[in-house]
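Undergrad: Just the structure for this:
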Amino acid sequence: MLVSGPEQILAERAVDSVLTALRAHDPEVDFVKISAQGYEPGALGVHASPSLFGGWTAIVVDGFEEADDSLVEDAHALAQDPPDGVTLIVRHKSGNRGKRVLDLLKKNGRVITAPAVKSDRDKTSFVQQEFRAARRQIEEPAITALVQAVGKDVAELATACAQLVRDTTGRVRAEDVETYYGDKVETTGFKVADAALRGDTAEALRLLRHALAGGLDPVPIVAVLAMQLRQVGKVASAGRASSANLARDLGMAPWQVDQARRTAQGWDGIRLGRAIEAVAAADVDIKGGLRTGTAVARDPEYAVERAVLAVCRERRG
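TA: The predicted model follows:
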């Protein structure tokens, strides 16, 4: 079997599913894990040799994208003529290293993909799939809050989904996410940006100072402000197509389109442009300012606060 793709948690689940199926067939299955780094020539053949006591052997080769020539040769030989009672599982993140082995596995074996979960759209789909697999429902605002709270780490996002499934009943709401992860939501830049784009100065500054006190760097806060302003601009100028169609065309999730449409109702093009300029200026200041030959002391926290105030001011007109 080939597990192809960089997402760690999806790859681990794929391997675990095979091991579970093998243990159902043979509870005493022998599990061997081999790392591509530091591979000793011939090790695969040794582990695949028949045992005196019989039984099944599962061999997982991890990090095959870093395989040296000896591992590629040994894996190709084993995949070409696997002995009875041996299951070979190859984990490969990306690239063309060991291509002839990968092609052989794709032709003769089973392929499970573990695609990267990076964008908010990917993470939204991931959460939806987690709840679908658990036969539970979750509201879109709850998905948004969950992604904003713990979406930096996909493994943590999966753990959060499992906890909500385990500890709640009925349809999971945004209030449920706030109960469990409200502190983490507030220390992200998303709530700061949401409040700023609503023009709620007091709330935006409260959340900003809470985030900064919690150790959040000003750079991602400004990045989120810029992203949400761009999304409002793109959606506001994209016409009246359905959320699903716009999401596909603009590379956004449908809930992001709906959110941007609601936010856009309080903006016009001129004020939105000025807000974007203010955030761009803050981005320059936070990252050290323009190099003019004169050293100027800059305060990143002041720069992001000034940007938040500018966005609030433009929203209120």
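
Undergrad: make it CA atoms for all contacts and neighbour counts henceforth
TA: Fine.

Undergrad: Now for the nearest residue to Ala67 once chain neighbours are set aside: which residues touch it?
TA: Of all residues not flanking Ala67 in the chain, Ala36 sits nearest, at 5.0 Å (C-alpha to C-alpha, 6 or more residues apart in numbering). Contacts of Ala36 were listed using C-alpha atoms under 8 Å, 6 or more residues apart in numbering, and they are Val61, Asp62, Gly63, Phe64, Glu66, Ala67, Asp68, Leu71.

Undergrad: Here is a second sequence; please produce its structure as well for comparison:
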Amino acid sequence: MAPAPASRSKAAGAKSAIPQLPWRSPRPAPVVLVTGPEEVCAERAIAGVRDYLKAEDPALEIADIRADDYTAGTLLAVSAPSLFGEPRLVRVSGVEKCSDAFLAEALAYIEHPQEGATVVLRHTGATVRGKKLLDAVRAGVGGGAEVPCPAIKRDADRQDFAAGEFKAVGRRIAPKALHSLVSAFSGDLGELASACQQLIADVEGDITEAIVNRYYGGRVELNAFAVADSAIAGRYGDALVGLRHALASGADPVPIVAAFAMKLRTMAKVAGSRESSRALASRLGMRDWQVDNAKRDLVGWTQSTLGLAIQATARADAEVKGASRDPVFALERMIAVIATRRPFGE
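TA: From the prediction side, this is the model:
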């Protein structure tokens, strides 16, 4: 399928002979490059390609490949036509650290792409590994398209990102509310994206500054994360005292649960990995210090207790949003489970 025409990015310039597509509205092609370090945007781009193909044919077959842990013959096998001719989407991660076997087979594949298959190649740009493959696709071999995902670091770019989150779903956010929201999550684009999506899901109508302050005001955010830190560290009494102080200071239960969810989500991403903080941060689209903090938080946790904590947080999230008449009890039960690392009441 030929990709929709799009303007070329400055990063690609005249060196690229293929369309440069925005990450918010990508289109499939026989080979799609998703390049650059911004993992949030890359995830959205890859999901956008998947959703586009699924809308065309719900029978879409999806396969995932790791280019750094590659078994010879896999790419051709998963992209080959099926018995009933369903379309195929092959998502390839880790192209920036691909094996020699993958590189050789991918270069051969783009010379003769499989009909009905879309192959998405994810390259973070962290290394020059795989550059020969990227250069070939950018030269037009394989009928490709590229979705650049450059780093979003400047405040103006972060505001544009957040504004785009609301615009994409037809919602309006007041300029002061947008500024407050971006300021509250200045250190992590993933957390900013999650905050935007939570407001979109929870709030009807326009997003005002008062709403943002209620959810993510500086004092409330600090209290919420302080409570989460205490509970995750196993300091049950400190966590309960912190919770009562936060509630007495005007904190809303919903953003308190959101603070727990954000920290546990980061812990779950980091858990079990033996990579260095820098390598893991690069792969996950995080900052080194976030990985270091998550590793410290994980001391004393197991896969089982982490799963228990995540389940307790999901239950509390539903309850503080209306599934329970007593949101304070829901918070206290969540904290009990997380701080003691045992089911409630045991």
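
Undergrad: hang on, the earlier thing: would you list the contacts of Ala36 of structure 1 in a markdown table and tack on distance to Asp176 of structure 1, secondary structure and neighbour count?
TA: Below are these laid out as a markdown table (distance: C-alpha to C-alpha, whole Å; DSSP: H, G, I helix; E, B strand; the rest coil; neighbours: other C-alpha atoms under 10 Å):
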| residue | distance to Asp176 of structure 1 | secondary structure | neighbour count |
| --- | --- | --- | --- |
| Val61 | 40 | strand | 22 |
| Asp62 | 38 | strand | 19 |
| Gly63 | 38 | coil | 17 |
| Phe64 | 41 | helix | 25 |
| Glu66 | 43 | helix | 18 |
| Ala67 | 45 | coil | 21 |
| Asp68 | 49 | coil | 17 |
| Leu71 | 49 | helix | 24 |
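
Undergrad: among those, which recur in structure 2?
TA: Retained contacts for the contacts of Ala36 of structure 1 in structure 2, judged by both residues aligned by TM-score structural alignment, their matches' C-alpha atoms under 8 Å, are Val61, Asp62, Gly63, Phe64, Glu66, Ala67, Asp68, Leu71.

Undergrad: Which of those sits closest to Val232 of structure 1?
TA: Proximity of the kept ones among the contacts of Ala36 of structure 1 to Val232 of structure 1 (C-alpha to C-alpha) peaks at Gly63, which lies at 41.1 Å.

Undergrad: Show me what that closest one lines up with in structure 2.
TA: Aligned by TM-score structural alignment, Gly63 of structure 1 pairs with Gly94 of structure 2.

Undergrad: Kindly provide the distance from the closest residue in space to that match that isn't next to it in sequence to Thr74 of structure 2.
TA: In this structure, Gly94 of structure 2 finds its nearest non-sequential neighbour in Ala67, 5.3 Å apart by C-alpha to C-alpha, 6+ apart. Computed with C-alpha to C-alpha, to the nearest Å, the distance linking Ala67 of structure 2 and Thr74 of structure 2 is 10 Å.

Undergrad: do the same with Ser282 of structure 2
TA: Between Ser282 of structure 2 and Thr74 of structure 2 the computed distance is 25 Å (C-alpha to C-alpha).

Undergrad: between the two, which one's more packed in?
TA: Taking other C-alpha atoms under 10 Å, Ser282 of structure 2 and Thr74 do not tie; Ser282 has more neighbours (18 against 14).

Undergrad: Output the kept ones among the contacts of Ala36 of structure 1 in CSV, with distance to His25 of structure 1 appended to each entry.
TA: As requested, these are arranged in CSV below (distance: C-alpha to C-alpha, whole Å):
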residue, distance to His25 of structure 1
Val61, 21
Asp62, 24
Gly63, 27
Phe64, 27
Glu66, 32
Ala67, 31
Asp68, 33
Leu71, 29
